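Chemist: With the sequence up front, the predicted model follows.
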Amino acid sequence: MSDQGSRLKERLKSTGELLLGGARKQIEEYKDKFENLKGIYDKFLSELFVHYSGATTDTIFIDSFFGKRNLSFAGIDGSVHKQEVFDLLIFFAGAYSSYGTVHVKDSGEIEVEYEEEYLEKGFGVSSILPVYINEIPRIDQTLLQRDSQGVIDDSITFGDSWIVDNSAFADYLMGLAEFYIAYKLVSKENPIDVLIMDRILSAEIASFYAETSEFRISLDKECGLIGSEVDGKEFSYTEWVYARTLVGNSGLGTPPPRGEYLLHRVICELLNNPKGMTRDEIETKLKLDTDTRKTRLDKELEQGMKRKGFVEGIITRKGKVYQIHPRYKDIRSRVKQLLEETCERIFSEDSSVTYEDRFKIDGRWLTTNDLSFLSLMSIFFTMEACWENNSLLLGVAKDTSARDLKRQFIPALKDLGGISQTFDDKSKDTPDTDRMILQWVSLHERERLEVPWAIREYDTAFKTVVPHFEGIKGLVSGARRNQISLNKTFVKSYFQLCQAVSDVKLRSNVLLYDRLVYPEIDSEADNILILKHDYLSRPEDPEPIEVVVADASNNPMQTFVMSLFSRMTSMSIPELFGHLKPLYVADKVAKYYQEQFRGMVESAGTWLLQRPELREFLFYLSTFRERRSEHERTRRNT
């Protein structure tokens, strides 16, 4: 560039050339990566595919699991909107459901019937919060800048535009709305039999668990729920911390008695045994069979009894008997009551319930941390209800960038002898996302790989499994801080439903689903593999981890899921090509309400400007952006 700079026309030309050249180079490199996938279907990937063309549901499984042939289902999706009105930012979020019935015939074929009057009969919740822009950092903790220890740096400030553009409060509120609806649908008197969410639930749990950690946030300053009254007693720091550990199923042996979950499992066992347990009884119950694991149990029991700052010990000991502290024996029921009371206020249909009643407790704002905690509890109680009622809980993702099939699952499965080969040296020179790999393979192997198909279901714990840090064969390590996430809780699979009649190369997108694990169908020996986790850097004494890898030849649950999904897609509606109608309908309902709300906000702004007592105030004190927008609207309309 010359000292005098470049002319705008020349600058635009060079920018365009740079754009085209860069895009062309990236596309060519990506094409080369796809070329490296040739032959992998025959080499090993075919061992993971399960074909479901013409498959019918196992009626014995349906009768055993659901206990009936006519099954209710619901699909849930949410909507979110935020809009500036003068110096306010208005948050709106809601979630809505579609309904229908699945009829399973004696032949195993499935028919799906939809509730057509979904606007009138569908179930939904929503809420609205108008808040001054300068107050948003008080409720949206995602905007705060923290140092390496998690301490907030108050010296960093941002302009209004940045706050408006980056605030995620409405997104957190939408998530809570979706999870709370899910909880309500599976815990009512006649619970939904099949619940489909537009979320990957295993990922949501991991995210919310991390976001609500007492090591990451300041519980006394950044959480409005702490100190709120539940049945006459304050909700405490201790209840917040330990409520996050309460997910588990005794039939599955979860939470697992290993790694960071050992104390969680001890707490769950003591909650289920009100009279308490001795150390030996706990050791026997958890099958801790090595000196290393027994020593860890002693340390975790001590940790459970120790006070840490505001957080009391949840375990007490009297003689040889360990018990839950009397103050926290009803922690499950108290947390459930807190969830229901708070969410009923937030999403109340009563317009007399003010936004302060909805989003403040004793003058303290509910923050994104609180919404994360309530979302996590909603998921936990949804899971409990699904286990209790045998309701099938499914989450579906349309566009996923997940890479664990390629990076974690296939290498680990080969080490366990479950697959013959892996990507080996070509791994770095192939597409990086599982979805793109499977999409390409499906296209090029279309004559042999009929739709619908799915990958064998595998444990979502594989997402955090990596080869042993020191390369010791037969052992694995955890991806982050040598920790491996919850096992035997969710399984996942990739699937593809259909192809166009007019062009066999045109196939629907590869989607991802995860579903809840159930003890009566997923705990059979044929579905369980054992990983050996070197958790304490003692390779001679690893911790065993049971993971679910479904038997490809006999998985009646996946057969039902794929048969159901195949009936829920459509070839005649472009947006439904390879997608699921319950989620499509729920999305349309959500967008309808979003548009209705958008119109309300715009009308409210116009109404405020016309009020004589407010017009002068708003005109002279409005923001620069608001004045500019008003001038632009006036210019367009004249």
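Modeler: Received, thanks.
Chemist: alpha carbons only for contacts and neighbour counts from here, please
Modeler: OK.
Chemist: Please list all residues in contact with the most centrally placed residue in the chain.
Modeler: Geometric centre of the chain, nearest residue: residue 204, 2.4 Å, by C-alpha atoms, centre = their mean. The contact partners of residue 204, by C-alpha atoms under 8 Å, 6 or more residues apart in numbering, come to residue 376.
Chemist: ok, now residue 381?
Modeler: By C-alpha under 8 Å, 6+ apart, the neighbours of residue 381 are 183, 336.
Chemist: State the helix or strand in which it lies.
Modeler: Using DSSP states H and E, residue 381 falls within helix 368-389.
Chemist: How about residue 502?
Modeler: Counting by DSSP H and E, residue 502 is part of no helix or strand.
Chemist: neighbours around residue 22, how many?
Modeler: When neighbours are counted by other C-alpha atoms under 10 Å, residue 22 registers 12.
Chemist: List the buried residues in the helix holding residue 381.
Modeler: Using 16 or more other C-alpha atoms under 10 Å as the test for burial, helix 368-389 gives 368-387, 389.
Chemist: Next one for the comparison:
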Amino acid sequence: MSSEHERIVGSVRSSTQKLVGKFSEKIESMRRSSAAIRSLIREGYSADKAIFAARSLFGKEEAKFVAVDGTMAQDRQLDMIIFYAGAYAYQGKIIFDESGCRMAELNEETSSASVSSAIPIYEEEESSVAGKMTEAGAEIDPMRLPSSLMRLSEYYLAMKALEVDPGVKVVLLDRTLAGEFGHLVWSAREWLETGHSAMEGMDTPFGTVSQSDLDLARMLNPNKGLLLPPPRSQFIRYAIVEHLISAGKEVSEEELIRALSKGGGKAERIRRELQRLRDEYGLLEPGEGCRLKPHVWAYWERVSFAAKKVAEHIFETPPGEHPLIMKGGGGERWICSDDLDLVSLFILQRLLRMAWDNGVLLVGLIKDTMAYELAHSVSKVLSATGRIGLAGNVPDFNSDKALLQNYSVVEAMGLNTPWRTIEYDSCFRTAIPLCDAPAPGHGVKVKGAHKNVISNERTFVKAYVQLWRSNNDPAIRSHVFAYDRPCYPGLDNLRGLVLLHEDGEGVEMIEPVLECEEGSPVADLVIAILSSMAGEVIPEALGHNFPLFLADKKAKLVLEVARQTYLATVAYELAKSRLDQQILFNTKFRDFRSEIEAIRRG
């Protein structure tokens, strides 16, 4: 072995030993913090509470469910790119009794089993359709468009399933709801400010979609029982609009301030936002009183109709038309990745409203996540309020999942499955505790993780769950997964903990959902359902979710068949075209060079 090889081997050996040593230190730190970590975990579930939640949401002790998963692909033919995305569903029935929950039947959906689309575009159009503008110009992420298409296909199929069959009361999705909701709300703001949205200017039975309609729909998810939108920080303007919609009449400025400002501390900010709504946005009638202009009332109907119309055009494209080109305003407009994300946001909001209005349990199951808000935010807030005692800091495993997965193995003999962590508000994802002790008589001080902005509270909650372990060796366990779901008024505890957020204009009080002593019966309902679907003895499905496993396999099978078909179709159309074939290069130069090198190597 040469000296250079010896040096490399020695470097790798010492680096590996150092990493193993650091990991061992984390495990020892975990053992010292075992009691604190255990206080965040709830074993099993109450069948009685699960039945109560089922009756409260579904109106009975059984329900239909639908599990939706998607797939995507990207291929190149000559100077064309073909994007593919689709979603597929399996439906079944679950029954609740004193022993828990059982899956009574499972079958592939028939009436709304799938949505899919194969979309060809020229390479020269990729930057305008799939690119994102930056200071350096358009940056192209090759997987952004198919990823956005797949997400939209899953949300759209879930919405279709609920519309086609009102008996469907449980929707399972293989993605994070809260995480995507927050991301889509944030990214939509930048896109709407450009004024280039394909939805803006669309005609609907309720009027023409305006930029202010899109902005209101982006931020407004009203729910009186959950006190949404919260009258704070970036939500005040939208809380004003929602209050005026609910009032249905002219309201005095002072009356509005009393309704939205505890103790009158927000009076100046509310007056300033009223002035902007009147002068800058043109949403208020002139005069001293506060009254919305008539066109504002139907903002959601316009946006919801337009979003569904765009999704239908993509996945149920009329003959002879392109899925990403819509006609309107006397011309044609491309639907780009930013438009797809905007439509996904509005379809997700539509699902959220259906969940609240129709008693639907919406659950996002997350396989792999690097989130760490449980260890970095939630546990510190609970420690600051004295609800848990931390024997030193919780060890940093870079993610909550890694922490809990390792903990479940280290404490295998005393930790039964199924178990879950406490449920906590998704707003903790964007909140960072500022001190180790609560402010006297108030709450825990926090700041926003990015630009001091904290996302909306009381909209989604999240928890981690482990559903299976071996009876022969308790250390052999399934993966730890995360789930998130909407908050439900009357079932989730909305009072208790207070976060204090100084946003530059004062201290705002945030009241998140956080399980402290007694959990929500919806948590028992979720664990009962997930446990009933986690016992199938298939390695990649065991401890996960069998209906989602089937939907995933169906999606990949359909993709394999569809791919051959649409690629052959594109090749045929190009071959019979009258274009001078000499101008169509088979690949990019780098790809061409790689092919030649591969041929040369044999």
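Modeler: Everything's here; your move. Please read all numbers here as calculations on a predicted model, not as lab measurements.
Chemist: that older thread, which SSE is immediately downstream of the helix holding residue 381 of structure 1?
Modeler: With DSSP H and E, the next secondary element past helix 368-389 of structure 1 is strand 392-397.
Chemist: Output the contacting helices and strands for the longest strand along structure 2.
Modeler: In structure 2, assigned by DSSP state E, the strand with the most residues is strand 80-97. With contacts defined as 3 or more C-alpha pairs under 8 Å, 6 or more residues apart in numbering; DSSP states H and E, strand 80-97 of structure 2 has these neighbours: helix 47-58, strand 62-77, strand 100-108, strand 114-122, helix 144-164, helix 546-576.
Chemist: Kindly reformat those as TSV containing distance to residue 187 of structure 2 and mean neighbour count.
Modeler: Converted to TSV, these look like this (distance: least, C-alpha to C-alpha, whole Å; neighbours: other C-alpha atoms under 10 Å):
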stretch	distance to residue 187 of structure 2	mean neighbour count
helix 47-58	32	21
strand 62-77	22	23
strand 100-108	35	17
strand 114-122	24	20
helix 144-164	13	23
helix 546-576	28	17
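Chemist: if we compare these, which one ends up closest to residue 245 of structure 2?
Modeler: Closest to residue 245 of structure 2 of those is helix 144-164 (C-alpha to C-alpha; 25.8 Å).
Chemist: Now do the helix holding residue 381 of structure 1 against strand 392-397, angle only.
Modeler: Angle of helix 368-389 of structure 1 versus strand 392-397, following axes from the mean of the first three to the mean of the last three C-alpha atoms, to 10 degrees, is 140 degrees.
Chemist: I'd like the distance from helix 368-389 of structure 1 to the chain centre, please.
Modeler: Its chain's C-alpha centre and that of helix 368-389 of structure 1 lie 11 Å apart, by C-alpha atoms, centre = their mean, to the nearest Å.
Chemist: What span of structure 2 is it aligned with?
Modeler: Aligning helix 368-389 of structure 1 against structure 2 (TM-score structural alignment) gives residues 337-358.
Chemist: Between its first and last residues, how far does stretch 539-551 of structure 2 reach?
Modeler: End-to-end distance for stretch 539-551 of structure 2, by C-alpha to C-alpha, to the nearest Å: 16 Å.
Chemist: corresponding residues in structure 1 for it?
Modeler: The aligned range for stretch 539-551 of structure 2 is 574-586, by TM-score structural alignment.
Chemist: list the contacts for residue 259 of structure 1?
Modeler: Residue 259 of structure 1 neighbours (C-alpha under 8 Å, 6+ apart): 483-484, 535, 543.
Chemist: Which position in structure 2 pairs with it?
Modeler: Residue 259 of structure 1 maps onto residue 233 in structure 2, by TM-score structural alignment.
Chemist: Can you get me a residue count around the counterpart of residue 247 of structure 2 in structure 1?
Modeler: Taking TM-score structural alignment, residue 247 of structure 2 has residue 273 as its aligned residue in structure 1. The tally of other residues near residue 273 of structure 1 (other C-alpha under 10 Å) stands at 12.
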